[in-house]
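In: Sequence plus the predicted model coming up.
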Amino acid sequence: MVQTQKLFVYVFYACFLLSNLPTYSWGRRLFEKEGPNYAVKTIKTEYGDIYDCIDFYKQPAFNHALLKNHTFHPSTRSNSKPKMAGKNTNSLTKNDMFLDMIRFKGESCPSGTVPIRRVNKYDPDSRFPEHNVSGTVFALGQTKNDPSKKYYGANGVLSAWNPQVKPNQYTSAEIILRGGTDSIIAGWTVNPAKYGDTQTRFFIYANANNKLCFDSECGFVVTRPDTPLNFILSPLSNITGPIYTYPVFVYQDAKDGNYYLQVSSRNIELGFWPQNIFAGMKNGASYAGCGGEVYSQDTVKPIDAPVMGAGTYPDIYPDKKNFAFCKFSVVDDSHNVVVPTDIEKFTNNPEYNAVVTNQDHGKVIYYGGPFPVNV
């Protein structure tokens, strides 16, 4: 049973590498070709990113074949949010500063439009060859395999870092929901092949009924005019402190069945994945997890391995704050946000590790690597 669970995780993550296949990226290609021509307004951020404000009904999500006859509108919001059960504190860091600086500074797209990030050219193909010795590596806290359990959301408070990677590598911190072959991932990443830089960016990803997409490329409906996807996180944690945390929450609405995305301590709702684009997650997920993921195209020595999180290796219970962590909770079948009791660690490479702890009135997963070569 354990091996079956591991196999499911491997298959799930293998899909992550295929996200930019041309077959599934028509939404992005259409926008690159036509977006600026029908943009109502253009906003340039302090980091140089350009977002075009386009009509809500012309956003890439609605090129999805299953959304042609949708009834969504710019004011579509969650109808039934999960309730917090018990204490929900966050005293893990010296500076519990949530990253609320994600909105456009002093600007917003006009009412009835949404911001879509412009790229200068079609995103580089982020597919990589067959996995080798390095390949994709995970260090996670995940729910145990139990067919009787359902999860209707995942909530993670992620410490935010800027681990450096080479052009053929990426590193991410994320929460995960999965059911069948469907999955949703949300968190932050440093992914030069996808985003063309080494900035720490918020990202989302979904495998919905075998359509594999980053961000708003197909299926995710953006609803806010003032808060974009792919925003650059700032400030970021430092190994000597302070540590900055960032909350991300994905949950299925108990009434309309859509999966909504919230960020920031202010519960800013960015949009949703419609229920009808999924097959295995129409009614909840069978798996939830949180932690780190890295990838390297080439077989590399530990000294050249991609950094996960803070780059520290949590091989023992951490007594300092210089580790990457995720404070993790899930949404149960009563649609309450609860601390999961069935969490175990999953790692598939000894250069990286995860430690699952009971701390701060919840489950805290410390993760990172590679293993220090001078130890």
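Out: The structure has been received and is ready for your questions. Numbering: from 1, shown residues only.
In: okay, CA-based contacts and neighbour counts for the rest of this
Out: OK.
In: Okay, helices next: where are they in the stretch 101-250 of the chain?
Out: 192-195 (DSSP state H, counting those that start in this stretch).
In: wait, isn't Thr200 in contact with Val190?
Out: Yes: contact criterion Cα atoms under 8 Å: Thr200 and Val190 qualify, at 5.0 Å.
In: For the closest residue to Phe56 other than its chain neighbours, give its distance to Asp52.
Out: Excluding its sequence neighbours, the residue lying closest to Phe56 (Cα to Cα, 6 or more residues apart in numbering) is Thr113, at 4.7 Å. Here Thr113 is placed at a distance of 9 Å from Asp52 (Cα to Cα, to the nearest Å).
In: again, but for Val248
Out: 24 Å.
In: Equivalent analysis for Leu158, please.
Out: 29 Å.
In: So those two - more neighbours on which side?
Out: Of the pair Leu158 and Asp52, Leu158 is the one with more neighbours under other Cα atoms under 10 Å, namely 27 against 23.
In: Surely the more buried one and Ala173 touch.
Out: Yes: between Leu158 and Ala173 there is a contact at 7.2 Å, judged by Cα under 8 Å.
In: try this one next to it:
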Amino acid sequence: MESPDGDTIDCVHIAHQPAFDHPILKNHTIIKTRPSYDPDWIKDENINMNASKSFTQLWHSNGKCPKGTIPIRRTKKEDMLRASSLKSYGRKNSVSRQSTIDSEFVDVTKDHEYAIATFNIWNPKVQRQDEFSLGQLWITRGSGSDLNTIEAGWQVYPGLYGDSSTRLFIFWTSDGYQRRKCYNLGCPGFIQTNNEIALGGTLSPTSQVDGSQYEMTILIWKDRKEGDWWMKFGETVVGYWPASLFTSLRESASRVEWGGEVVNLKSDGHHTTTDMGSGYFPQQGFGKASYIRNIQTVDESNTLRTPESLQTYNPENSCYDIVMGMNDNSGSQFFFGGPGLNPNCP
């Protein structure tokens, strides 16, 4: 079906999705569409931040996929031509992840199996089609070529999607962003079990400066019985990453990170003008700056809690910055972002 944003969404039989092209998953069978354990996070209905406005994926306005199928955003010829090669299409640049991350993270001393956060959704300006801007959470373990990550959030990436819309995305790697890495359903890996959410699909509307704020919540957790990593978007279970995709993440995670990331190619000999978050510095606060709140992890008693000893990392605070905050009801939160190039950021 055609989406108002120009996407074409195909309803593909759940057993014929790209995941099963992976050699490891050739004999994988979807036994269930939900995990054996579905944790509940701390509810926050009493929080009043003038946020939590409703939003949708634009393709929903023209229909829905029937039971037994999943929605997949169709890859067009022009999508392939935008990539430098077919091999690189939909791949995340390892250098950008390691050098431009602006995140808040917590190191955990015990095995970690859950992470959750609420993001407000923006539509940042991106200078070049091969640069991107995003807000997400990372679940990681390992280092170097054995680094495993699971990532999810919102993103503006013209080089991948062909436009400047804000989109829901997932990403994973099992070899430190070298060869085994993938966005959305762009290669075999993630198994989708839901017929309502299109990974890579447009999120609309987005937050406005001094206006309505739109939020989404993402929960990623490990099914203790099967060992797979499941993802929930709002109240909807989307699907899972089979444990067999990973090396170090087969057991558990060792670190969780939340924050923003941009690619800074310095194409004109100076810092990019690509926005992080709303494009406003975090000191501008609610209504202007991008935020992540309701940050929770699970402790050794399998209870979701606000993590302690949060640390911030920001390589260029004159270009982008981060300010921590605390709200007794919503758990840890912080504001982040900035405009990139400015008089103090050459």
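Out: That came through fine. Note that this is a predicted model, so its numbers are computed, not measured.
In: overall similarity of the pair, as a TM-score.
Out: Overlay of the two chains. TM-score (TM-score structural alignment, normalised by the length of the second structure): 0.85; 324 aligned residues with a Cα RMSD of 2.7 Å.
In: any idea what the residue nearest to Phe56 of the first structure aligns with in the second structure?
Out: The equivalent of Thr113 of the first structure in the second structure is Thr69 (alignment by TM-score structural alignment).
In: so how many other residues sit close to that match?
Out: Thr69 of the second structure has 20 nearby residues by other Cα under 10 Å.
In: got it, and Cys319 of the second structure?
Out: Neighbour tally, Cys319 of the second structure, other Cα under 10 Å: 25.
In: got it, and Glu78 of the second structure?
Out: Neighbour tally, Glu78 of the second structure, other Cα under 10 Å: 10.
In: and it, what helix or strand is that in?
Out: Per DSSP states H and E: Glu78 of the second structure is located in helix 77-82.
In: For that helix, name the packing helices and strands.
Out: helix 158-161 (3 or more Cα pairs under 8 Å, 6 or more residues apart in numbering; DSSP states H and E).
In: Would you check the span in the first structure matched by the helix it packs on?
Out: The aligned range for helix 158-161 of the second structure is 192-195, by TM-score structural alignment.
In: neighbouring contacts of the matching stretch?
Out: By Cα atoms under 8 Å, 6 or more residues apart in numbering, the residues outside stretch 192-195 of the first structure that reach it are 123-126, 166-170, 198.
In: is it true that Gln262 of the first structure touches Phe249?
Out: Yes: counting by Cα under 8 Å, a contact exists between Gln262 of the first structure and Phe249, whose distance comes to 5.0 Å.
In: Give the residue from those two that has the larger number of neighbours.
Out: Phe249 (24 against 19).
In: Quick one: map that one onto the second structure.
Out: That one, Phe249 of the first structure, aligns with Leu219 by TM-score structural alignment.
In: any idea how far the helix holding Glu78 of the second structure is from the chain center?
Out: Distance, stretch centre to chain centre, for helix 77-82 of the second structure: 23 Å (Cα atoms, centre = their mean, to the nearest Å).
In: Please apply the same query to stretch 110-121 of the first structure.
Out: 20 Å.
In: So which bits of it are buried?
Out: Using 16 or more other Cα atoms under 10 Å as the test for burial, stretch 110-121 of the first structure gives 112-119.
In: In CSV, list the residues you listed along with distance to Val300 of the first structure.
Out: Formatted as CSV, the entries for those read as follows, by distance: Cα to Cα, whole Å:
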residue, distance to Val300 of the first structure
Gly112, 48
Thr113, 45
Val114, 42
Pro115, 39
Ile116, 36
Arg117, 33
Arg118, 33
Val119, 31
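In: So which of the residues you listed are in strands?
Out: Counted as lying in strands by DSSP state E, out of those, are 113-117.
In: elements contacting the strand ranked longest in the second structure?
Out: Taking DSSP E as the criterion, the second structure has its longest strand at strand 101-112. On a contact count with 3+ Cα pairs under 8 Å, 6+ apart, strand 101-112 of the second structure meets strand 253-262, strand 311-313, strand 321-327.
In: The equivalent of Thr33 of the second structure over in the first structure: how many residues sit nearby?
Out: Aligning on TM-score structural alignment places Thr33 of the second structure opposite Thr76 in the first structure. By other Cα under 10 Å, 14 other residues sit near Thr76 of the first structure.
In: Which residue of the first structure is paired with Thr173 of the second structure in the alignment?
Out: In the first structure, Thr173 of the second structure lands on Asn207 (TM-score structural alignment).
In: make that Glu308 of the second structure, sorry
Out: Per TM-score structural alignment, Glu308 of the second structure is aligned with Thr341.
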